[in-house]
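Novice: show me how the following folds:
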Amino acid sequence: MSNSLYHFAQESGTAIHWRLRRNCSVTPSQLGWLYLSMCMVSLGIGGFFWLQGATLVLVFAGLELALVGLAFLAYARHATDGEWISLQGASLVVECESAGRKERAVFSRQWVSVEPKSGDHSLIELSGQGRSIEVGRFVRPELRQVLAQEIRKALRTA
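Specialist: Just a heads-up that it's a prediction; the model follows:
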């Protein structure tokens, strides 16, 4: 595909796919188990102090767990965010997911324009036939130009 140091595309038969995802070190299910274990330990300690007469410890442990739970929920909502670009025959299919909301655009290969949104390090705008969609959120800004070049090359040679 490209002779560059960074290679984003994956070829499978007659299709070329790009998967651009957030780099998450913990999956939502792992985060859920971590939160459950934190709850058990904190509530166990709070319960012990409740029995000793220090009733506020359990209240503050519950408040702390609620706030940590909200932070974990915000993290988990975006853990599966990503962009999927696929060149299949005469069609370029782009799917973007953010916090469970999906956006899909299908372009005819010969009419797609691949341009930076505003500058060299900005998001890449794919447009054609009256539609446009931005990609590259999960690629380092300095590598977005490489991704745009790979998409352009694939569109020309496909």
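Novice: from here on, just use CA atoms for contacts and neighbour counts.
Specialist: Noted.
Novice: could you check how far G136 is from L70?
Specialist: To L70, G136 is 28 Å away according to CA to CA, to the nearest Å.
Novice: hang on, I meant S118
Specialist: Counting by CA to CA, the gap from S118 to L70 is 35 Å.
Novice: let's compare: structure for the following, please.
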Amino acid sequence: MGMIPESSSSAGEPVDALGAGQASEPQSKTWVFRRNCSLTPKQLLHWYLSLCAITLVIATGFLLAGFWIVLPFAGLELFLVGTAFVVYARHAADYEMIELQPNQLVLVMADGAKLTQLKWTPQWAKLSYNGKYKAPLLFSHRGQQVKIGKFIAEKDKSALHRELKAALARATCPV
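Specialist: Reported below is the predicted structural model:
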């Protein structure tokens, strides 16, 4: 299952807090990483309801033709598919966000119903990445560590590490 990074701008570059994407150095930068999902939970619900309608129409036809056993199996099938869709939909909207403001580093991680938001001072934040396969980007701040990068493609992690490291350095020592 491939994950791709997503940012607020169409070119894959961070944007300023106003979303203007100006050529000058913005005051605030945001990086957002999401799962590469083809359907939103709402679209999935509509698709599932149409699947239910079609399956029940066909199963009812078999019931009227005297093959009653088809209906319970159709119901079981719809129940199992629905259960799988619920498991999928719980995590379809998961994301990780890094927002770097002049005096604040905000890390937001959404995992199912759990939302974690951390606000740190950029001067005390440290970013590390060992370059190994499946290794996360590791933010640390005064003894606290947070892993970021489960939705980032492996080929993009080292470039993102360099970009975030440079942005943290600029936030630490503003010009």
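Novice: before we move on, back to that, what about G136 and L70 of the first structure, which has more around it?
Specialist: G136 (22 against 11; other CA atoms under 10 Å).
Novice: isn't that one up against I124?
Specialist: Yes. The pair G136 of the first structure and I124 qualifies as a contact (CA atoms under 8 Å) at a distance of 6.0 Å.
Novice: need the overlap of contacts for the two.
Specialist: Residues touching both G136 of the first structure and I124 (CA atoms under 8 Å, 6 or more residues apart in numbering) are R144.
Novice: what residue in the first structure is paired with F33 of the second structure?
Specialist: In the first structure, the residue matched to F33 of the second structure (TM-score structural alignment) is L20.
Novice: so what's its match up against?
Specialist: So L20 of the first structure contacts G82, E83, W84, G136, F138, V139 (CA under 8 Å, 6+ apart).
Novice: which one (most neighbours) among the residues you listed?
Specialist: When neighbours are counted by other CA under 10 Å, E83 leads the contacts of L20 of the first structure with 24 neighbours.
Novice: quick one: the helices in the second structure?
Specialist: 41-64, 70-92, 154-172 (DSSP state H).
Novice: list the buried residues of the first one.
Specialist: The one in question is helix 41-64 of the second structure. P41, L44, L45, Y48, C52, T55, L56, A59, T60 (16 or more other CA atoms under 10 Å).
Novice: repeat for the second one
Specialist: Judged by neighbour count using 16+ other CA under 10 Å, the buried positions of helix 70-92 of the second structure are V70, L71, A74, L78, G82, F85, Y88, A89, H91, A92.
Novice: which of the contacts of L20 of the first structure sits closest to A15 of the first structure?
Specialist: W84 (12.7 Å; CA to CA).
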